[in-house]
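S.K.: just to be clear, the model below is a prediction. Sequence and coordinates:
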Amino acid sequence: MTLADPTAPLSTRLRTGTRTEHDAAQGSGFLDRLVAGTLPRAAYADLAAQHWYIYETLEQAAMAMADHPVAGAFVFPELTRLPALSEDVAELSGRGQPAPLPATRHYTARLRAVAFDKPWGFIAHHYTRYLGDLSGGQYLGPAIARAYGLDGAGHRFFVFDGVSPPEFRRRYRDLLDAAALSREDEERLLAEVVEAYRLNIAVLDDLQQRWAS
């Protein structure tokens, strides 16, 4: 974790304080090889399946937190990814959806531990996943689609119909800065974002070992 100015707005502290972990997640060798098209299509199907397990749990947490006075502001039905992932997995894997990897099981266990009843835990994981999807994911998705000749079917996960990523990111940062969290919970949120990045990296490492070793 990079030290962040404790007086800065929460959105700034999150961005600067987790830059090292963010860059490590973005620099995954597995993702690089997917973009280059040097892995079999089944490797991308496996990534989609692991995402399915993660988002199934995260979006269950969103339903649990929808009425929370703080966390509920971060529940956006238009961001829901599970239906698109279900279609992607069916298109890519047919009837044989890959099982969750050990790192994916650890990830979903962490979500169940902190995202269903702790606002800082839910916001941390929601921020890490969805803001990533609306940032780097907007470049990753089209690149993978080109590499594997996908035209709609198979990469719906990366497409947010009716959502302007730049506008939404600005709105999200404003919500973070306005969130009624204690300083202690802000610190917990910051630490949990670091943990969320590490969990994501672990899933990519498991995929790397399965497909690119």
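M.R.: Thanks, I have the structure now. Since we're looking at a predicted model, the values are computed, not measured.
S.K.: rest of the way, CA atoms for contacts and neighbours
M.R.: Will do.
S.K.: name the residues of the longest helix seen in the chain that are buried.
M.R.: Longest helix in the chain, counting residues (DSSP state H): helix 183-211. For helix 183-211, the neighbour count (16 or more other Cα atoms under 10 Å) marks 186-187, 189-208, 211 as buried.
S.K.: what does stretch 18-38 give?
M.R.: 18-19, 21-22, 25-26, 30-31, 33-35, 37.
S.K.: second one coming, line it up with the first:
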Amino acid sequence: MTTTPEASRTATRPQLSEDLRAATAVAHDRAERATFVDDLMSGRLDASGYRRMAAQLYFVYRALEEVGDDLADDPVAGPVVDERLRRVPRLSADLVALGLDPDAATPLPGVAAYVAAIEATRTDPARFVAHHYTRYLGDLSGGQVIRSRMKLHYGLTDEMLTFYVFDGIDKLKRYKDAYRATLDGLPLDDDQARAVIDEAVAAFEHNERLFAELAA
């Protein structure tokens, strides 16, 4: 890790975070309105629905964090890589608490494609940033709502939902603001900035496919 979001504040592309938000708004809304997500968040499923989703996300985060480790010293990707965001150990423990063996799970076809897209960013750090942004900013935002809904609707316990707990980050909004400032300070040329935006839209599309497969 070359720095942390709080330490990286040089705004060389001050519009990137806003451009990302605007460009992904429609795809973000579609993902949130997916049938599986609506049913899960409304309490129309059962705990197995969350278990199935968590098991698939394990593959996504394992790829994301393996690539992140490889790019931790990269001048483009490194500034967003932060040990406090690491989710795989928590997600693995959650799956065990939920009665699942992470090593016995199998990725759905859409998840396998999602993982391949993330792994391809080892040689394209700008595109890695897009996947990092879509996943972790979502966990720090809507993920907190998911945690409360899973406890409310399905009786899941805190030990089953540690994925959404970020030790070392005391103020989530302040961290998210600093993260966006870090994005705006990344040393990107115009083509790289466009690649970040395009890949972020694609990442939401991967999530839409995941939700569709879970619903099926």
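M.R.: Looks like it came in fine. Values in this document were obtained by computation on a predicted structure and should not be read as measured data.
S.K.: for the buried residues of stretch 18-38 of structure 1, give me a markdown table that also has distance to T108 of structure 1 and secondary structure.
M.R.: As requested, the buried residues of stretch 18-38 of structure 1 are exported to a markdown table (distance: Cα to Cα, whole Å; DSSP: H, G, I helix; E, B strand; the rest coil):
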| residue | distance to T108 of structure 1 | secondary structure |
| --- | --- | --- |
| T18 | 21 | coil |
| R19 | 23 | helix |
| E21 | 19 | helix |
| H22 | 19 | helix |
| A25 | 18 | helix |
| Q26 | 20 | helix |
| F30 | 21 | helix |
| L31 | 21 | helix |
| R33 | 25 | helix |
| L34 | 24 | helix |
| V35 | 26 | helix |
| G37 | 28 | coil |
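S.K.: first-to-last residue distance for stretch 150-169 of structure 2?
M.R.: End-to-end distance of stretch 150-169 of structure 2 (Cα to Cα, to the nearest Å): 22 Å.
S.K.: list the contacts of it.
M.R.: Residues outside stretch 150-169 of structure 2 that contact it (Cα atoms under 8 Å, 6 or more residues apart in numbering): 41-43, 46-47, 50, 84-85, 87, 90-91, 93-95, 97-98, 139-140, 143-144, 147, 175.
S.K.: repeat for stretch 102-121 of structure 1
M.R.: Under the criterion Cα under 8 Å, 6+ apart, residues 50, 53-54, 57-58, 60-62, 64-65, 68, 70-71, 122-123, 125, 181, 185-186, 188-189, 192, 199-200, 202-203, 206 lie in contact with stretch 102-121 of structure 1.
S.K.: residues in contact with V201 of structure 2?
M.R.: V201 of structure 2 neighbours (Cα under 8 Å, 6+ apart): 23-24, 27.
S.K.: typo on my end, A48 of structure 1
M.R.: Under the criterion of Cα under 8 Å, 6+ apart, the contact partners of A48 of structure 1 comprise 85, 88-89.
S.K.: for those residues, which ones persist in structure 2?
M.R.: Counting by both residues aligned by TM-score structural alignment, their matches' Cα atoms under 8 Å, these that remain in contact in structure 2 are 85, 89.
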